[in-house]
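A.B. asks: Build me a model from this:
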Amino acid sequence: MPLGFLLVTAEPGAQVTVDEFQDWYNNEHVPLRLNHLPSFLTGARFTAVDSLTPSWLAVYDIDDTATFQHESYTRLRANRSPRETNLVQRLEVLDRRTYEFVADSGESALTSSYKPTNPTTFLITHWVNFPEGDTAFQAWSDEVFRALKGVEGWVRTRTYKCIDNLKTGLGVPKGPEAQVVPKYLAVHEVLSLPIAASSTFTAAVNPGSKAQIEEVRIWALYRAYPSVSQGNVQPPSST
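C.D. replies: This is a model prediction of the structure:
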């Protein structure tokens, strides 16, 4: 099975304070995954710097898309704590999307991406659709990788295909239309905010192809987390 990627955007809204939201994420939600599941290779959270909502982003590298159906993971949502159940019901938006890995420009010596030692500072999430399907998206990925190699301050780009999604929250409209999301995603790692607005970066990620650009968001690092898989978290005791 291919590598997986989990992306979650969230907006606390009027019913959840930012302090409550952060405490839940940092001390319950993330540890239940990264401190216990070796399948979660990395995890990091970012905050929006583009004045758009949702204003929070969490990303996780997953060892295998089969993890998304494995009991060790599915039980975390099926058996939420009373605290988490209550908080999730009060969120304005919780938008969870799971992805299958497509392509990677390659690791960089500039950062460790989502690991807590020297993590990437800024992300640009770039959602696109391709009427021509997966083959066209793969070709677009290769084209973008080549173009970005000449952009100073660019770190790494990975591309993905959405395999499942669910959007919930007090601010999410009822009906199937609210659940429609772009099929493809590119995640660009960069060293500074001006890069996102530079003409060289814009030209590189919008080559002359048939891509339908759906949404572009810009995020700044909040925290990159240790994990059992990285060996920088003590695994839970079996006794």
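A.B. asks: rest of the way, CA atoms for contacts and neighbours
C.D. replies: Fine.
A.B. asks: residues making contact with the longest helix along the chain?
C.D. replies: If you go by DSSP state H, the chain has its longest helix at helix 134-148. Helix 134-148 is contacted by residues 102-103, 105, 130, 154, 157, 159, 184, 201, 204-207, 209, 211 when judged by Cα atoms under 8 Å, 6 or more residues apart in numbering.
A.B. asks: Now which of those would you call buried?
C.D. replies: 102-103, 105, 130, 154, 157, 159, 184, 201, 204-206, 211 (16 or more other Cα atoms under 10 Å).
A.B. asks: Determine which two of these are furthest apart.
C.D. replies: 130 and 154 (24.3 Å; Cα to Cα).
A.B. asks: State the next helix or strand along the chain beyond the longest helix of the chain.
C.D. replies: Reading on from helix 134-148 to the C-terminus, the next helix or strand found by DSSP states H and E is strand 154-168.
A.B. asks: which residues in the chain form helices?
C.D. replies: Counting by DSSP H, the helices of the chain are 18-24, 30-34, 71-78, 82-90, 134-148, 193-197, 199-205.
A.B. asks: Using CSV, lay out the ones you listed together with distance to residue 120.
C.D. replies: Below are the helices of the chain laid out as CSV (distance: least, Cα to Cα, whole Å):
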stretch, distance to residue 120
helix 18-24, 20
helix 30-34, 18
helix 71-78, 26
helix 82-90, 28
helix 134-148, 16
helix 193-197, 12
helix 199-205, 17
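A.B. asks: want to put them side by side, so please do this one too:
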Amino acid sequence: MAQKAVPGLIMVPMSLKPELSVQECDEWYNNEHVPIRMRLPYFERGYRYHSIENGVKGCVESGLPEWLATYDILDMWELTKEPYTRLLSPSVQSMREHQVINKVTAWRKYYDLVSTYEAPEFVSREEQLRQGDADKAYGGTLIVVGVRLRLDSPDAEAEWDRWYEEDHLPPLRKVPGWVRTRRYRTSVIEDVPPDAAEGCSTTEYLTLNEFAPGAAIGGPEHQIAIKSESRSSVVSRKWRHSYELHYLQSSASRDLAALRRDEVEEFVSPDGLTTTLSGLWPIISSYITTRDKSPIKYKLEGVTTERAPSPVIVLCTWAGLSWNHWDGFVSALQQRSTEIDCRILRLELPVRVPNVSEHALDRLEASEHTANDLEDCSKALMIGKAALLLIQGLGGQTADGSAARVTRIINTESIPGALSQFCVTGAISVSHSRRDLEQQMRSLEVLAAKCACLADMTESAISNVESL
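C.D. replies: From the prediction side, this is the model:
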């Protein structure tokens, strides 16, 4: 009989030693350490928080350190098996990871999910970021509460659950700005908690309370919920700590801001599949695994911040082209980065049709696979609608190399289907000769060098592709 899945949480309190800067930690944690874990199918979401206890960053009166990472897990039992257990071994760490870990103090705690409560208007932070609302995604407050119950009360857990459901939760849900509460208890996979105190149960009960920006934390409604604690007599030990979100984790390395500095330095992962290049124009090259287990290579570059993300231009190659095809166009955009503020994402889409032709192009633009690939990339990289989406492929050519190119413009009027949800505007183009392809790229490079702003460039690019 299959073991029943147990959803839960990994909580990782951590502090940085003085010799480790936040940017250095972000570069390692967001672009190397976490994506490896988030690619595992049972890692659902990940968050990294920074203390705002008493409104002062870094104040740690609860005893928790300044930083906190949490991971939503679909099945806690998977954490006892390969491949997760292998990731904990120093033998699989890169040299950089080994060096950074020695500058971090951290430990893991495992919890099983008990219950979840959401406000009717609840929208996940991931979806808010993809919708372009970074202020909401990164705003708000997380209040973490931990409780140990008395050992001398045989019905302590039942009374704790009753008090929470009947006395505490109803007024808490009335606090203006409350969006979600999740309750946990020490996991079935956890050994006896290392910090269990005499007279306390070894089980810890954890609550994560999430509030939107501007929530009435500490206001009258919140005070009613807090004062209800006096009606519970089974708590032996309790702590509380407030945090703000520092970074939304994902399965794809995407933190360009952590790489932006004067020094140019390359990092290559031990498996050779992820490369980062720091500098004033940072670059990340890695891969995304789609829902049908197909790998898609991507290259993300440009200047941005997580809380004020710059627009994205998505450049896809398909059917016989590598992303190097876009080098000249990207170089022209990079030289105009002051006027054309953007990130550039290159994708090498899998070929899912047998022959590249006009008929195949019709199938590509309507293909569920193509839409799924773009959606998977969008979710992994936490991007919403691209300012511009260009998909180019190379088809069969005639003997004299003069066959016509086939082009489709992507917008809600011409293609109201799946692809239009990923971009403001875009085009799919299959050239039947290298000569035609080179001419098209030269025209795009000229446009990038001349246009005054991103909006002007995207409009001109579509007109150019359509008219050539």
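A.B. asks: Which stretch among the helices of the first structure approaches residue 47 of the first structure most closely?
C.D. replies: helix 18-24 (11.4 Å).
A.B. asks: What span of the second structure is that closest one aligned with?
C.D. replies: The alignment of helix 18-24 of the first structure onto the second structure (TM-score structural alignment) spans residues 22-28.
A.B. asks: In that stretch, which residues are buried?
C.D. replies: So stretch 22-28 of the second structure, judged by 16+ other Cα under 10 Å, has buried residues 25-28.
A.B. asks: now swap in stretch 182-190 of the second structure and tell me
C.D. replies: 182-187.
A.B. asks: Stretch 211-229 of the first structure too?
C.D. replies: For stretch 211-229 of the first structure, the buried set under the neighbour-count rule, 16+ other Cα under 10 Å, comprises 211, 217-221, 223-229.
A.B. asks: ok, now stretch 44-62 of the first structure?
C.D. replies: 44-49, 54-62.
A.B. asks: cool, and stretch 73-83 of the first structure?
C.D. replies: So, applying 16+ other Cα under 10 Å, buried residues of stretch 73-83 of the first structure: residue 73.
A.B. asks: What are the contacting residues of that stretch?
C.D. replies: In contact with stretch 73-83 of the first structure (Cα under 8 Å, 6+ apart) are residues 32-33, 37, 67-68.
A.B. asks: what's the nearest residue to residue 183 of the first structure if we skip its chain neighbours?
C.D. replies: In this structure, residue 183 of the first structure finds its nearest non-sequential neighbour in residue 162, 5.2 Å apart by Cα to Cα, 6 or more residues apart in numbering.
A.B. asks: The one you found -> the second structure?
C.D. replies: Residue 162 of the first structure maps onto residue 186 in the second structure, by TM-score structural alignment.
A.B. asks: My guess is that match contacts residue 203. True?
C.D. replies: Yes: with contact defined as Cα atoms under 8 Å, residue 186 of the second structure reaches residue 203; the gap is 5.3 Å.
A.B. asks: Give the aligned equivalent of residue 6 of the second structure in the first structure.
C.D. replies: So residue 6 of the second structure corresponds to residue 2, using TM-score structural alignment.
A.B. asks: my guess is residue 15 of the first structure contacts residue 88, does it?
C.D. replies: No: the pair residue 15 of the first structure / residue 88 is not scored as a contact, 10.3 Å apart, by Cα under 8 Å.
A.B. asks: Just want to know which of those two has more residues nearby.
C.D. replies: Set residue 15 of the first structure next to residue 88 and count neighbours by other Cα atoms under 10 Å: residue 88 wins out with 18 against 12.
A.B. asks: What lines up with that one in the second structure?
C.D. replies: In the second structure, residue 88 of the first structure lands on residue 101 (TM-score structural alignment).
A.B. asks: ok, now how distant is its match from residue 448 of the second structure?
C.D. replies: Distance of residue 101 of the second structure to residue 448 of the second structure, computed by Cα to Cα, to the nearest Å: 43 Å.
A.B. asks: now do residue 344 of the second structure
C.D. replies: Taking Cα to Cα, one finds residue 344 of the second structure at 13 Å from residue 448 of the second structure.
A.B. asks: No further questions, thank you.
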